[in-house]
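In: take a look and give me a structure for this.
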Amino acid sequence: MSAKHPVIAVTGSSGAGTTTTSLAFRKIFAQLNLHAS
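Out: As a prediction, the model looks like this:
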């Protein structure tokens, strides 16, 4: 992990807003033109 290649992890119980969180990250990445590996 580095500043250029950070690791982002989201933890929580299944069904505890995980879909909403996933969609939020997708929108943020799209707006910043970033691609998750």
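
In: from here on, just use CA atoms for contacts and neighbour counts.
Out: Will do.

In: can you give me the helices for the protein?
Out: 18-31 (DSSP state H).

In: need the contact list for Gly15.
Out: Contacts for Gly15 (CA atoms under 8 Å, 6 or more residues apart in numbering) come out as none.

In: for Thr21, see how far away it is.
Out: Distance from Gly15 to Thr21, counting by CA to CA, to the nearest Å: 11 Å.

In: ditto for Gln31
Out: 15 Å.

In: run this one through as well so I can compare:
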Amino acid sequence: MQDLTKEQQILVAMRKTLSAVIRDITPPPGMKH
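Out: Got it, this is the predicted structure:
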């Protein structure tokens, strides 16, 4: 898996960050905010 280009690595990192942020601001089911 070393054939990722710089652009692909940036995209993957952005996607991971986005999902982490979405998980942070989205309360899990059953929890009231």
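
In: now the TM-score, please.
Out: Aligned and superposed, the two chains score 0.52 in TM-score terms (TM-score structural alignment, normalised by the length of the second structure); 23 aligned residues with a CA RMSD of 2.0 Å.

In: re earlier: who's more crowded, Gln31 and Thr21 of the first structure?
Out: Thr21 (12 against 9; other CA atoms under 10 Å).

In: alignment lookup: the more buried one to the second structure.
Out: If you follow Thr21 of the first structure across to the second structure using TM-score structural alignment, you land on Val12.

In: what's the answer for Gln31 of the first structure, then?
Out: In the second structure, Gln31 of the first structure lands on Ile22 (TM-score structural alignment).

In: could you measure from that match over to Lys16 of the second structure?
Out: Ile22 of the second structure is 10 Å from Lys16 of the second structure, by CA to CA.

In: what of Gln2 of the second structure?
Out: For Gln2 of the second structure relative to Lys16 of the second structure (CA to CA), the value is 18 Å.

In: quick one: which of these two has more around it?
Out: Lys16 (12 against 4).

In: report the contact partners of that one.
Out: With CA under 8 Å, 6+ apart, Lys16 of the second structure has no contacts at all.

In: try it again with 10 Å
Out: Neighbour list for Lys16 of the second structure: 10, 22 [criterion: CA atoms under 10 Å, 6 or more residues apart in numbering].

In: with the one 5 residues further on instead?
Out: Shown in contact with Val21 of the second structure (CA under 10 Å, 6+ apart): Arg15.

In: equivalent analysis for Ala13 of the second structure, please.
Out: Counted by CA under 10 Å, 6+ apart, Ala13 of the second structure has contacts Glu7.

In: just Val12 of the second structure next, same as before
Out: Per CA under 10 Å, 6+ apart, neighbours of Val12 of the second structure: 4, 6, 18.

In: since that was my last question, I'll sign off now.
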